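Chemist: I'll drop the sequence and a predicted model, then ask my questions.
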Amino acid sequence: MNTFKTEIVKTKEQSKTLAIIVVVLFIIANLYIFLIEKENQNVYLKSISFVIYFLGLFFLFGQSFIKPKPIGFFEIADTSINLRLDESQDTLLFIELDNIILKYTGYGSWWTHSIYGNKNYLLIACKNGENYNLEILLRNRSMKNDFKAFLNTEALQEKFQLKKTKNTTCEF
């Protein structure tokens, strides 16, 4: 029996106000460090500017090194989908599914958003009215191809829809 298994995760969302504050401070620190003449710089302001500069670099580029928090497992087999979230476990048979929508952003690599896997959202709607909105990780190309093979099976092909986000760099 073939199966595909991945983690269901919850990625920490950054506050928009914090992001704006960090970007403004980062720009001010860059201006102070690189554009003001060295003779006119205050030692304390220069030190604070370097701290803000490196914090800004982490905020801008270091987010991809923070691992998303796993909250469960997603497993798809030949006839069903198994979801394990916290303490509960649900098994969804393919005949019970109304549709499956994948918002695809790519898989994890050094060149994309995260080395752990990109945010790929999976919306599963059942015929009984239950909906599951999941964020899953696709870690590499082979994992993406395995998942694609399961979604292109006869049982799921008519129920599956793919939506790409604007910043998708890879084909699904």
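Modeler: That came in fine, so what should we check first?
Chemist: from here on, contacts and neighbour counts on C-alpha atoms
Modeler: Noted.
Chemist: which SSE is residue 2 in?
Modeler: Using DSSP states H and E, residue 2 falls within no helix or strand.
Chemist: what's the closest non-adjacent residue to it?
Modeler: Excluding the flanking residues, the one nearest residue 2 by Cα to Cα, 6 or more residues apart in numbering is residue 77, at 5.9 Å.
Chemist: give me the number of residues near the one you found?
Modeler: Neighbourhood size, residue 77 [other Cα atoms under 10 Å]: 15.
Chemist: correct me, but it touches residue 91?
Modeler: No: between residue 77 and residue 91 there is no contact under Cα atoms under 8 Å: 10.4 Å.
Chemist: dropping in the other structure now:
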Amino acid sequence: MNTEFRTEIVKTKKYRKVFSIFIVLLYVLATVYLFLIDKERVNIYLKYAAFLAYLIGAFYLFGQSFIKPKTIGIFKISNGVIHIQKDGLTKNITLNQLEKIYLKYTDYGSWSTHSIFGNKNYIEITETSGEKYNFEILIRNRTSKNDLERILNGVEFQEKFALRQLKNSRTEFIKT
């Protein structure tokens, strides 16, 4: 029985709203030009430019799941101790220092979800001293999800663990 959960602390790239709207607009215009405009009066240079805009839009809309988020640290839970390595610093939080641990669960990574590396799962750790740590973590697959679920529902963490599961999650994270 595995009593350790280890994953990466990551930072997902966020795009500006103006950039997103611009790319989607280019994608729609390129789609209309390539597939709905009469083929006899098409400018060849404009057609290639529209095709390039179409490919960029398709990558932006559908290819984001293949880009791995930037790793900024390591998060590990083992034997009732939480180990955090971030920005070259190491922090160990024991059970008596832990006030609560809160997980905002979206889903684990797979081919049918937003990201093959793991969806946006956030964990917030609060110490008894009042210091808070907020991280985006990767839950890579079902095994990782089950390991984290078993550890957080274990005797050590059960009374200090809280969970919020988003509605669009395909799998349920069970809190006992």
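Modeler: Perfect, thanks for sending it. Since the structure is predicted, the reported quantities are computational estimates derived from the model, not experimental observations.
Chemist: corresponding residue for the residue nearest to residue 2 of the first structure in the second structure?
Modeler: Taking TM-score structural alignment for the superposition, residue 77 of the first structure sits opposite residue 78 in the second structure.
Chemist: Report the contact partners of that match.
Modeler: Shown in contact with residue 78 of the second structure (Cα atoms under 8 Å, 6 or more residues apart in numbering): 3-5.
Chemist: Could I get the full set of strands for the first structure?
Modeler: For the first structure, the strands defined by DSSP state E cover 4-10, 69-76, 80-85, 88-93, 97-104, 120-126, 131-136, 160-164.
Chemist: a markdown table please, covering those and showing mean neighbour count and distance to residue 52 of the first structure.
Modeler: Formatted as a markdown table, the strands of the first structure follow (neighbours: other Cα atoms under 10 Å; distance: least, Cα to Cα, whole Å):
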| stretch | mean neighbour count | distance to residue 52 of the first structure |
| --- | --- | --- |
| strand 4-10 | 19 | 28 |
| strand 69-76 | 17 | 27 |
| strand 80-85 | 18 | 39 |
| strand 88-93 | 12 | 44 |
| strand 97-104 | 19 | 34 |
| strand 120-126 | 18 | 32 |
| strand 131-136 | 17 | 32 |
| strand 160-164 | 14 | 35 |
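Chemist: And the residue nearest the centre of the first structure?
Modeler: With distances taken as Cα atoms, centre = their mean, residue 119 lies nearest the centre of the first structure, 2.0 Å away.
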